[in-house]
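# missing the sequence, but the structure's below:
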């Protein structure tokens, strides 16, 4: 299991039509604050603040085509214009199980990232994929280690 300590939150909030909104600095827009969005925003802050990943290389909820279906991944970090890390976020009450793992593996069949992460904000699992083998991680590399 990954050991992740989210940074102290410093998010911007606003109410809109009776719904709480949170500012997404990556997408540069207000988005509805759902439990899954809370996890997603905290993980992005961890990547940029805790690990030094450049915000300009992070994509959130981009569409991909899987066979006949259009799907959206939660977070991807790009390196040399290719997805390097893909993160699947679930709301805190959703267990990280085989079904969630299969979901990110389907996404990665298209994206072919070297790192995969599953998180619900409480539990975080990560793998490095090298030559078709999955190595369970206890930490993600810091960005300067990559360049």
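That came through fine. Predicted, not measured: the structure shown is a model, and the values here were computed from it.
# For the rest of this, base every contact and every neighbour count on C-alpha atoms.
Noted.
# can you pull the contacts of the closest residue to residue 108 other than its chain neighbours?
Nearest residue to residue 108, sequence neighbours excluded (C-alpha to C-alpha, 6 or more residues apart in numbering): residue 86, at 7.6 Å. Residues counted as contacts of residue 86 (C-alpha atoms under 8 Å, 6 or more residues apart in numbering) are 73, 74, 75, 76, 77, 104, 108, 113, 115, 116, 117.
# ok but residue 86 is inside a strand, no?
Yes - using DSSP: H, G, I helix; E, B strand; the rest coil, the assignment for residue 86 is a strand.
# can you tell me which helix in the protein is longest?
helix 98-111 (DSSP state H).
# List the buried residues of that one.
100, 104, 107, 108, 111 (16 or more other C-alpha atoms under 10 Å).
# got the contact list for it?
64, 65, 66, 73, 83, 86, 87, 88, 116, 118.
# mind listing which of those residues are in strands?
Mapping the contacts of helix 98-111 onto strands (DSSP state E) picks out 64, 65, 66, 83, 86, 87, 88, 116, 118.
# neighbour-wise, which of those leads?
residue 86 (28 neighbours; other C-alpha atoms under 10 Å).
# try this one side by side with the last:
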């Protein structure tokens, strides 16, 4: 059983429940209880942070978005859209004990060959990386901070 740990994100009042020996966390986006795993703990903190601190509307966030990579069916951890329905952020979350390595960046880069999203977020809850992609110049740059939601 996973015991929640303090992340490098603001704490929030997570709705945790226990049934037998299984702990559940309430997912505000899907409006249902999910088994509390280390990766889900990170994802739920990010959803709360993006909504409360960065002002991204929950209605524009989608978890577990399906995509087809070659012949494999994959799921992205979090997709964020703008008000026009265009994908603006692709996020990949790992458990706090999983190091953010080149392989993690390759995973999100592979997903992004399908999505073509300009901002990437990679986090294990302790370390966070933000990357801005320029498809025109085939380049990228790491950002110090993820931008706030732009309502324009």
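Sure thing, it's come through. Source: prediction; values computed, not measured.
# what's the TM-score here?
For this chain pair, the superposition-based TM-score is 0.92 by TM-score structural alignment, normalised by the length of structure 1; 143 aligned residues with a C-alpha RMSD of 1.4 Å.
# before we move on, the earlier item: just flag the most distant two among the buried residues of helix 98-111 of structure 1.
100 and 111 (16.4 Å; C-alpha to C-alpha).
# residue ranges of the helices in structure 1, please?
So, for structure 1 - with DSSP H - the helices run 35-45, 98-111.
# Would you mind giving the ones you listed as JSON lines with distance to residue 57 of structure 1 added?
Putting those into JSON lines (distance: least, C-alpha to C-alpha, whole Å) gives the following:
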{"stretch": "helix 35-45", "distance to residue 57 of structure 1": "11"}
{"stretch": "helix 98-111", "distance to residue 57 of structure 1": "15"}
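# Of the ones you listed, give the one that comes closest to residue 142 of structure 1.
Residue 142 of structure 1 lies closest to helix 35-45 among the helices of structure 1, at 13.4 Å (C-alpha to C-alpha).
# What's the average distance for that closest one when superposed on structure 2?
Here the mean offset of helix 35-45 of structure 1 against structure 2 after fitting is 0.6 Å, by mean C-alpha distance after the TM-score superposition for structure 1.
# residues in contact with that helix?
Under the criterion C-alpha under 8 Å, 6+ apart, residues 6-7, 9, 24, 74-75, 89-92, 119-121 lie in contact with helix 35-45 of structure 1.
# Residue 58 of structure 1: what's it in contact with?
Residue 58 of structure 1 neighbours (C-alpha under 8 Å, 6+ apart): 26, 75, 76, 77, 78.
# Let's see which of these end up in strands.
75, 76, 77, 78.
# For residue 89 of structure 2, give its distance to residue 11 of structure 2.
Distance of residue 89 of structure 2 to residue 11 of structure 2, given as C-alpha to C-alpha, to the nearest Å: 22 Å.
# okay, these two: which has more neighbours?
residue 89 (22 against 11).
# Tell me the counterpart of that one in structure 1.
Aligning on TM-score structural alignment places residue 89 of structure 2 opposite residue 85 in structure 1.
# Can you tell me how far residue 45 of structure 2 is from residue 109 of structure 2?
23 Å.
# Residue 67 of structure 2 now?
Counting by C-alpha to C-alpha, the gap from residue 67 of structure 2 to residue 109 of structure 2 is 13 Å.
# One more: residue 21 of structure 2?
Residue 21 of structure 2 is 37 Å from residue 109 of structure 2, by C-alpha to C-alpha.
# sorry, back to before: what is the nearest of the contacts of helix 98-111 of structure 1 to residue 31 of structure 1?
Closest to residue 31 of structure 1, out of all of the contacts of helix 98-111 of structure 1 and judged by C-alpha to C-alpha, is residue 73, at 16.0 Å.
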